[in-house]
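K.L.:
Task: produce atomic coordinates for the following.
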Amino acid sequence: MTKTPTDDFDTDADLDDEDGTPILPGEITVMPEDAGERLDRFLAQRFDGLSRSRIKNLILDGMASRGGMTVRDPSEAIQAGAIYSLNVPEAAPALPQPENIPLTVLYEDSDLIVIDKPAGLVVHPAPGNYQGTLVNALLAHCGESLTGIGGEKRPGIVHRLDKDTSGVMVAAKTELAHTRLSEVFANRDLDRHYMALAWGLMSPSAGDIEGAIGRDPRDRKRMAVRAAGGRAALTHYSTLQIWRLALSLLDVKLSTGRTHQIRVHLSNIGHPIIGDGVYLRRVPAVSKNLPPELRTALLDFPRQALHAASLAFAHPRTGEALSFRTEPPADFQALLDRLDAEAGIGSAR
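P.N.:
Model prediction:
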């Protein structure tokens, strides 16, 4: 949908074309009511589809001008009647390379893509995982529909799931979507639920877990609840089902988004997630309540039994309410089915 330009623009160009690519105004005249505003903030308000940080970097790179003279100070106080222009270079190819990795796509349009991430897929390239990531897969899948984020033709990752956590993820395809979705996640203006299979019985059966999370001082690869030096974290949970007084299937919702938050909080109160090789350090005593073969199957489960089951948010461009839900993957579901079979009940899910 195109937008009608305001009188602030000294141009008759629309702001956005139908696929979300910014259509840049030529010269922008500062109106009296805008005098004194910072240059980067002023331009960010006029260039829908470019974030303020992107605008700031373009100014620093000499891409902005006032009356034909280059301006490099993002904090410059603009004056009424001044005429500015901004040159936005073509988006450069992204450094990660496209890879033909199959994706389960739940929804896609010109602004965003929603997928059901499988367990075992790393989200973003990093040391030791420069290939075979979700970003590589999205580059191949989305191709030319990626219009550029931060000057690169790449997908915008606005939230992450751990490598061995499965479930619903959204990624941005345009800078506008990236900016607005980032705000949505930062402000928690969404509804997101996880399914977790944990050791023991929760008491109470529903409640909150609160505790600041930071790096574990004894192991920098782990996170931990910290009395000092961590960031505030709050997790809500409710019990969906229990088995043999030893296992609980939980619905979990986050009020904050700290690294490994669900895994750390549940482990810290004595209810680590099944299969969590990082935060499950000893065999839980409640496992003795289980038949030997079932106990072995649970202790040998090769990853954390954690699934991002649902995600709901407003579309970053249209405001339309979007909601997605996926069932746990085959290995997780097989474990739940086995628990039901051992207990002689049908699945309650």
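K.L.:
Please count neighbours and contacts with C-alpha atoms only from this point.
P.N.:
OK.
K.L.:
What is the end-to-end distance of stretch 83-100?
P.N.:
Start and end residues of stretch 83-100 are separated by 46 Å (CA to CA, to the nearest Å).
K.L.:
before we go on, could you also do this sequence so I can check it against the first one:
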Amino acid sequence: MVEEYSDDIDNDLDDIESVGGTGELYEHFRVVVDKGQAMTRIDKYLFERIVNASRNRIQKAAEAGCVMANGKAVKSNYKVKPLDVITLMMDRPRYENEIIPEDIPLDIVYEDEALMVINKPAGLVVHPGHGNYTGTLVNAIAWHLKDNLDYDANDPQVGLVHRIDKDTSGLLVVAKTPDAKTSLGLQFFNKTTRRRYRALVWGIVEEDSGTIVGNIARNPRDRMQMAVFSDPEIGKHAVTHYNVIERIGYVTLVECILETGRTHQIRVHMKYIGHVLFNDERYGGHEILKGTHFSKYKQFVNNCFDICPRQALHAMTLGFKHPVTGEEVDFTSPLPEDMTLLIDKWRGYISNRELE
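P.N.:
Below you'll find the predicted structure:
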């Protein structure tokens, strides 16, 4: 018998800290093992029962003291027995992800009865999660559609079809009906959508175009990062195509075309080929990775960091088949001001250097 909990428990597992201290613990998941259950490892047992949770994350939860059998912390190799009470404990209460409408401005590129296309600014979190339960794009959408009696912001059958990172700007599509979300979701799954990004990366990308193929999974040495793995059994298949738009001294402006949509895909794949996104703090792009050792150059780059204080990545175009009309539709969002100023500053620096 399983007590009903949110399917979003995978986010809890992402944010695990050791619970070995003396603070109060909170139950996030509970199951009573069936009488006829054969003895099996607890990590395997929970993997088959917790929606959206990987076995690796369950094992990390056990290492952190979060997985308990009959009130006692157990390791991953513990064999569950009939009528065991298995719980997942955290150092914070469960959060019920009720979406509260908030009056946050939206840049709506297109809207009809079935969907909306929104241009998200950098710095806006897309969806409520640990540490960001309010002030998100989803809260803003709930406000915009609060008078639409057919739209329930807390219904997973409607809403955002895909996501982009907090500090990435650009286009997202929102389904206003279950049929629209099903149609759009299948298009993303079948890789028939058209998504192009612009990114400024460190270093001169030598090839005019290329394709990066590499499985992506969470970095075992840093849970805040993703990484590329050559082992086909690790991570999820990911493909990114790129074209060079402009080489500007020690940086390159590239267009990235997503074939798949994995967490941090462009950021991780570009790092994998030696070209970290400019000012991508999580992946080391906030350091001076290319150029000279002169103090004047160091000051110039620091000024660039100030102009664009986030990873230089923008979801520029989005295309798909309209779920109602069947028409192929495409939308474009121009580069935001911070990236435009950043690129112009690099152009100016290189021009002035060439005149010296």
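K.L.:
Quantify their similarity with the TM-score.
P.N.:
The TM-score (TM-score structural alignment, normalised by the length of the first structure) is 0.68; 251 aligned residues with a CA RMSD of 2.2 Å.
K.L.:
check contacts around Val109 of the second structure.
P.N.:
116-119, 331 (CA atoms under 8 Å, 6 or more residues apart in numbering).
K.L.:
And these, which is closest to Phe188 of the second structure?
P.N.:
Val117 (14.9 Å; CA to CA).
K.L.:
what range in the first structure matches whatever helix or strand the closest one lives in?
P.N.:
Here Val117 of the second structure, judged by DSSP states H and E, is contained in strand 115-120. Aligning strand 115-120 of the second structure against the first structure (TM-score structural alignment) gives residues 112-117.
K.L.:
For the strand holding Val117 of the second structure, buried residues please.
P.N.:
115-120 (16 or more other CA atoms under 10 Å).
K.L.:
Widest-spaced pair of these?
P.N.:
For these, and using CA to CA, no pair is farther apart than Leu115 and Lys120, which are 15.4 Å apart.
K.L.:
which helix of the first structure spans the most residues?
P.N.:
Secondary structure of the first structure per DSSP state H: the longest helix is helix 330-343.
K.L.:
compared with the second structure, how much does that one deviate?
P.N.:
Its matched residues in the second structure lie on average 1.5 Å from helix 330-343 of the first structure after superposition (mean CA distance after the TM-score superposition for the first structure).
K.L.:
The stretch 101-250 of the second structure: strands as residue ranges?
P.N.:
With strands called from DSSP state E, counting those that start in this stretch, the stretch 101-250 of the second structure shows them at 108-111, 115-120, 159-160, 169-175, 194-202, 209-213, 215-219, 222-229, 239-248.
K.L.:
one step back: what's the average distance for the strand holding Val117 of the second structure when superposed on the first structure?
P.N.:
Strand 115-120 of the second structure sits 0.5 Å off on average (mean CA distance after the TM-score superposition for the first structure).
K.L.:
Ok, stretch 297-304 of the second structure next?
P.N.:
Stretch 297-304 of the second structure sits 2.6 Å off on average (mean CA distance after the TM-score superposition for the first structure).
K.L.:
who's in contact with Val278 of the first structure?
P.N.:
By CA under 8 Å, 6+ apart, the residues touching Val278 of the first structure are Arg222.
K.L.:
at 10 Å instead, please
P.N.:
Contacts for Val278 of the first structure (CA atoms under 10 Å, 6 or more residues apart in numbering) come out as 221-223, 263-264, 267, 272, 303-304.
K.L.:
Give me the nearest residue to Asp101 of the second structure, chain neighbours excluded.
P.N.:
For the record, residue 101 of the second structure is Pro, not Asp. Trp143 (4.2 Å; CA to CA, 6 or more residues apart in numbering).
K.L.:
Tell me how far the alignment partner in the first structure of that neighbour lies from Ile101 of the first structure.
P.N.:
Matched across to the first structure, Trp143 of the second structure falls on Ala140, judged by TM-score structural alignment. Using CA to CA, Ala140 of the first structure is found at 8 Å from Ile101 of the first structure.
K.L.:
Can you work out which residues contact both of these two?
P.N.:
Common contacts of Ala140 of the first structure and Ile101 (CA under 10 Å, 6+ apart): Leu134.
K.L.:
if I read this right, Tyr298 of the first structure contacts Asp331, doesn't it?
P.N.:
Residue 298 of the first structure: Leu, not Tyr. No - using CA atoms under 10 Å, Leu298 of the first structure is not in contact with Asp331, being 11.4 Å away.
K.L.:
shared neighbours, the two?
P.N.:
Taking CA under 10 Å, 6+ apart as the contact rule, Leu298 of the first structure and Asp331 both touch Ala305.
K.L.:
My guess is Pro224 of the second structure contacts Arg218. True?
P.N.:
Check again: residue 224 of the second structure is Met, not Pro. Yes - Met224 of the second structure lies in contact with Arg218 (CA under 10 Å); the separation is 7.6 Å.
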